[in-house]
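Enquirer: requesting a structural model of the entry that follows:
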Amino acid sequence: MTATRREAPHHNKLTCYIDYHCRRPECVERYTQQNRARRLAHANGTWDKLIDAEPVRQHLLALHAAGISIYRVASLTGMDYKGVRIYTQHGYKNSEPRRRRITPEVAARILAIKAEDVGPSKVDATGSRRRVQALAAIGWPGETVAVRAGLHPRHISTLLQQPTILASTAQGIADAYDDLRYRSARRNRVSKRVATRTRNRAAAKRWPPPKYWDESGAIDDPHFTPEYKLTQAEILAEEARWLMDIGGLTRTQAAERLGKDRSYIDRVLGPEYEAAA
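Expert: Below is the predicted model:
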């Protein structure tokens, strides 16, 4: 079961059109102009081909040494964390090698980040929280993840309840996630009792495992609502709530938009959800 993206976090890059299927007139025009410029450059023989990514790699390593994590760079450039990480090391699967070529546009965005202008900062905690939960789904307790991330094991649960965390902390959790997601907890000194208890707790809370996030590609997207192991009724209820809370529709209008009877929407929402006309 796949979840649907809703509103893009911003409308100043092609991301909203490509990843979120945004069709605002100004976003469509931005995409059209980019395609027109690309076709014209191809026709004129001036299209920029891929260039050597080594300067970008060295820049990322220098930023990391100055306390600016790859996670922070991704946040500042509006890029996906994996899309930046791949220029410094292999992908999540060892079969995906480190990229040694890069487009001039992406290189320019990364090279524009200067340590003296940015400085370490805080980032949204959504991706970090989801990584810890995904590891729990395959048996890794939060305390073990915390130690691997360089954190105090007793602080992990409190830390991940916060809306933002230090970029360096997010980087540590992302590194631990990359390291543990293909390892067996049982074969790495996690007792059977603890691993089973951790998996059961994750299952009860319906925390998606790493495989789910690989397929969705949205582990760092706070606007993405996972639908892991939700029933069709639960998904419909979520859609109805979104239409009413964000879209401003009444319950009757939401039912019509979803192609369902008002009585069915009433049932899936349940009595705890305040009725709308």
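
Enquirer: going forward, measure contacts and count neighbours with C-alpha atoms only.
Expert: Noted.

Enquirer: tell me what the longest helix along the chain is packed against?
Expert: Longest helix in the chain, counting residues (DSSP state H): helix 25-44. When contacts are defined as 3 or more C-alpha pairs under 8 Å, 6 or more residues apart in numbering; DSSP states H and E, helix 25-44 packs onto helix 15-19.

Enquirer: now do the buried residues in the helix it packs on.
Expert: Neighbour-count burial for helix 15-19, counted by 16 or more other C-alpha atoms under 10 Å, picks out 15-17.

Enquirer: what of stretch 152-167?
Expert: With burial defined by 16+ other C-alpha under 10 Å, the residues of stretch 152-167 counted as buried are 153, 156, 159-160, 164-167.

Enquirer: kindly check the end-to-end length of it for me.
Expert: End-to-end distance of stretch 152-167: 16 Å, with C-alpha to C-alpha, to the nearest Å as the criterion.

Enquirer: list the contacts of it.
Expert: With contact meaning C-alpha atoms under 8 Å, 6 or more residues apart in numbering, stretch 152-167 is reached by 68-69, 71-72, 120-126, 128-129, 142-147.

Enquirer: show me these that map onto strands.
Expert: 122-124 (DSSP state E).

Enquirer: how many neighbours does K260 have?
Expert: Other residues within reach of K260 by the criterion other C-alpha atoms under 10 Å amount to 13.

Enquirer: where does it sit: helix, strand or coil?
Expert: What DSSP: H, G, I helix; E, B strand; the rest coil gives for K260 is coil.

Enquirer: one more to put side by side:
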Amino acid sequence: MTTAVREAPHHNKLTCYTDYKCRRPDCVQRYNDWYRTRARALAAGTWQPLVDAAPVREHLHELHAAGITPHRIEQITGIDWCSIRLFTQPHLGQGRGITKRTTPETAAKILAIRLEDLVPGRVDATGTRRRVQALAATGWPLSVIGSHIGMAAGYARHLAHREAVFGRTAQAISAAYDELRNKRPQRNGITRPVVKRTRTHAARHNWAPPKYWDQHPGAIDDPDFEPMYGLLRAERIAQDAHWLITTNGLDRDQAAARLEVSRFSVDRALREHPQDQAATSRQALAA
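Expert: The predicted structure follows:
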């Protein structure tokens, strides 16, 4: 299914309510519980004020330099990786600056991570692959991206298709993405023909640019998120209808209503894209 613009990447943090204006009942309840708890603590004089985030930022820089990614830190601390990244770099897509103050609890969790206890291994390459592809969609050649992080050009080309990479590589590509995404290749030594050829290659493979990922916060690293960039409307309807029918058990009329299109549009989309229709039929027979 296509993720709505400004959809929260999670629904288990206060940022869902405060930053993404989510008003799901459970998210509103979570915020209200936090607010009441804070009010009681303030009244009792036990509320802990925010602390300077500089020590946390310095510690994160050390972890990142050793190849420990924000996603690995999220696994260890339970703190959302987006919040972790904001300690060291702003989120330009959302207009959010670097975190300067944080809660004592968050600071303690991050500062408790000891580098000697962690050995960077191989991690899922979804985010790395999509970042490389996004830069290519803006005209950055894969070989240049590789040389930018000190990687052989030949190996760098494989990153657009890898399933797993080392943690150091994932972190290096993430940093390169944040640095290069807002720069124009032609103003940084890349010739016009090379830029055009790179963009054409990316368009042929439906590689989504950074602007697309900005519309889906957190999705660039989510292996379960299926990007719909570059697909024709009929293809999107076919894929979404297939998902609703096979996963949610809806019939075609119900799927059409959910997608806010006509039953005719669903039938035509599945007819024009028989691979989705065939998959839907197999699922229905199996059920």
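
Enquirer: ok, and what's touching the longest helix of the first structure?
Expert: With contacts defined as C-alpha under 8 Å, 6+ apart, helix 25-44 of the first structure is touched by 11-12, 14, 16-17, 22, 47.

Enquirer: by how much does the helix or strand following it deviate from the second structure on average?
Expert: Sequence order places strand 51-52 as the next helix or strand after helix 25-44 of the first structure, per DSSP states H and E. For strand 51-52 of the first structure, the mean deviation from the second structure after alignment is 0.7 Å (mean C-alpha distance after the TM-score superposition for the first structure).

Enquirer: run the chain-centre distance for strand 51-52 of the first structure.
Expert: Relative to its parent chain, strand 51-52 of the first structure has a centroid offset of 27 Å by C-alpha atoms, centre = their mean, to the nearest Å.

Enquirer: look up how far E272 of the second structure lies from the residue sitting furthest away from the middle of the second structure.
Expert: Centroid-distance maximum for the second structure: A44 at 40.1 Å, with C-alpha atoms, centre = their mean. A44 of the second structure sits 66 Å away from E272 of the second structure, going by C-alpha to C-alpha.

Enquirer: for the second structure, what spans make up the strands?
Expert: Going by DSSP E, the second structure shows strands at 51-52, 101-102, 122-124, 164-166.

Enquirer: out of the ones you listed, flag the one nearest Q89 of the second structure.
Expert: Of all the strands of the second structure, strand 101-102 sits nearest to Q89 of the second structure, with 13.8 Å by C-alpha to C-alpha.

Enquirer: give the other helices and strands that that closest one contacts.
Expert: Helices and strands touching strand 101-102 of the second structure, as assessed by 3+ C-alpha pairs under 8 Å, 6+ apart, comprise strand 51-52.

Enquirer: circling back: now the buried residues of stretch 152-167 of the first structure as JSON lines including distance to T103 of the first structure?
Expert: Listed next are these as JSON lines, based on distance: C-alpha to C-alpha, whole Å:
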{"residue": "P153", "distance to T103 of the first structure": "41"}
{"residue": "I156", "distance to T103 of the first structure": "38"}
{"residue": "L159", "distance to T103 of the first structure": "37"}
{"residue": "L160", "distance to T103 of the first structure": "35"}
{"residue": "T164", "distance to T103 of the first structure": "31"}
{"residue": "I165", "distance to T103 of the first structure": "31"}
{"residue": "L166", "distance to T103 of the first structure": "29"}
{"residue": "A167", "distance to T103 of the first structure": "26"}
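
Enquirer: out of these, which one sits closest to A62 of the first structure?
Expert: Closest to A62 of the first structure out of those is A167 (15.7 Å), distances taken as C-alpha to C-alpha.

Enquirer: and that closest one, how far from E7 of the first structure?
Expert: In terms of C-alpha to C-alpha, A167 of the first structure sits 24 Å off from E7 of the first structure.
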